[in-house]
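Below are the sequence and a predicted model; questions follow.
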Amino acid sequence: MNKVLFLLLVCAVGSAMSKMGMTFIKTAHDSRFGIDNFSCHAPAGFDGVKSCNAYTGDTDCETSLPVLCVNIDNSPRPAYPITDPGCTSCAMPYWFYFGWGRGNVASTTPVKASQFQTRQDIDAFCASTFGTGWKVESWNEMSKWISGMGGVDGLKYSGSEWTANADKMQSGGWGFFAYGNVRNDIRLWMHGPLDQSSTCWAH
């Protein structure tokens, strides 16, 4: 084997071993509504990956982490408060980052993401763990928002008003709320954006 071919093989093996996937983390639980808040960014003091990478992944696929699974039943948004955080560098309206997940979430026992070959494989893992209708949480499906929703009392576009204004909903990103109460001491595997390479398994 010549030296150039050997180096190419070493690089290929190294690249395969370093495949990265995207993760989120639970940042808070609101017991009034039984909901969790999830974010790309870890809360202060978290000992581990601080932020997700939705473009190329942030965590080695050989790492054992829980899978964040979701059952979207189109539940109306509860009246959790959303106020302008005053972000001067945000690319989107602030509601975009506090969208509603439209259902329930749960986390599995830790597993290596590399064991899943396709999206269908990991969806089946969620379904076998929690039941029919459960699948891996996905960036492209994780939340919806309506301009002006929330407020200090959280009421605007909640409950029946949320459902009645389905035509105004837009897809959110980087953070969301959903019914559940999962662990908050570890990051969670998610399905990354469809047009990016941040997922351990095939889209």
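Yes, it's here. Residues are numbered from 1 along each chain as shown.

make it CA atoms for all contacts and neighbour counts henceforth
OK.

the helices in the chain, which residues?
In the chain, the helices defined using DSSP state H lie at 3-17, 119-130, 159-164.

of these, which approaches Tyr97 most closely?
Among the helices of the chain, the nearest to Tyr97 by C-alpha to C-alpha is helix 159-164 (17.1 Å).

Ile35 contacts Asn181, doesn't it?
Yes: between Ile35 and Asn181 there is a contact at 6.6 Å, judged by C-alpha atoms under 8 Å.

quick one, which of these two is more surrounded?
Per other C-alpha atoms under 10 Å, whichever of Ile35 and Asn181 has more neighbours is Ile35, with 22 against 19.

do you know how far the more buried one is from Val10?
46 Å (C-alpha to C-alpha, to the nearest Å).

same thing with Ala42?
Ala42 is 34 Å from Val10, by C-alpha to C-alpha.

between these two, who's got more neighbours?
A count of neighbours by other C-alpha under 10 Å puts Ala42 above the other of Ala42 and Val10, at 22 against 11.

Please compare the first structure with the one that follows:
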Amino acid sequence: MTWGKISHGAVPGVDEVGCSVGSFYCNAYTGDTSCMTSLPILCVKLDGSPKPSGLYTDFYNGWVGGNIATTQPVPGTWLTSQAAADQLCASYFGAGWQMAEFHHSGGGWDWYAYGNVRSDTKFWVRISDQPANCWNP
């Protein structure tokens, strides 16, 4: 499954990432991109960062409580498990970094975190309760 960057800077230093970006919509139920495609992984480090003042959140637009970054593009076929994806994030950014998840913290579909990830491509994310990951049969 893939997401994209929705916005940056409505609150300084904060990105909104999610399922609906311009004319692109993800498919959270079965996936939306061939696993043969090479895309960056959206990685997150959950460090308990407090929600910035002035940031409006709700059930569908939550605050993740951390920082995000993207890897270099990797084929979806490399994402053979959540552990493999998490290891790729940790190898790029260090201990505590993991593949971003659809249902992080305060909501799903879209959420906010500190960062400024690229906006020129979609990126791989995982979902815990649907067969939309490249490692699902």
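Ah, there it is. Values in this document were obtained by computation on a predicted structure and should not be read as measured data.

Got a TM-score for the pair?
Overlay of the two chains. TM-score (TM-score structural alignment, normalised by the length of structure 2): 0.92; 136 aligned residues with a C-alpha RMSD of 1.5 Å.

related to what we said a few turns ago, deepest of the helices of structure 1, which one?
helix 119-130 (a mean of 18; mean count of other C-alpha atoms under 10 Å).

against structure 2, where does that one fall?
Using TM-score structural alignment, the residues of structure 2 aligned to helix 119-130 of structure 1 are 82-93.

average distance between that stretch and structure 1?
For stretch 82-93 of structure 2, the mean deviation from structure 1 after alignment is 0.5 Å (mean C-alpha distance after the TM-score superposition for structure 1).

just the angle between the biggest strand by length in structure 2 and helix 82-93, please?
In structure 2, assigned by DSSP state E, the strand with the most residues is strand 61-70. Orientation note: strand 61-70 of structure 2 sits at an angle of 60 degrees relative to helix 82-93 (axes from the mean of the first three to the mean of the last three C-alpha atoms, to 10 degrees).

quick one: strand 61-70 of structure 2 aligns where in structure 1?
The aligned range for strand 61-70 of structure 2 is 98-107, by TM-score structural alignment.

Include distance to His29 of structure 1 when you put the helices of structure 1 into JSON lines, please.
Listed next are these as JSON lines, based on distance: least, C-alpha to C-alpha, whole Å:
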{"stretch": "helix 3-17", "distance to His29 of structure 1": "35"}
{"stretch": "helix 119-130", "distance to His29 of structure 1": "21"}
{"stretch": "helix 159-164", "distance to His29 of structure 1": "19"}
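
To Asn74 of structure 1, which of these lies closest?
helix 159-164 (8.7 Å).

Tell me how far the closest one lies from the chain's centre.
Offset of helix 159-164 of structure 1 from its chain centre (C-alpha atoms, centre = their mean, to the nearest Å): 24 Å.

Read off where it ends up in structure 2.
Against structure 2, helix 159-164 of structure 1 falls on no residues (TM-score structural alignment).

Report all helices and strands that that helix contacts.
Here helix 159-164 of structure 1 touches no other helix or strand, going by 3 or more C-alpha pairs under 8 Å, 6 or more residues apart in numbering; DSSP states H and E.

which residues touch it?
Under the contact criterion C-alpha atoms under 8 Å, 6 or more residues apart in numbering, helix 159-164 of structure 1 has outside partners 76-79.
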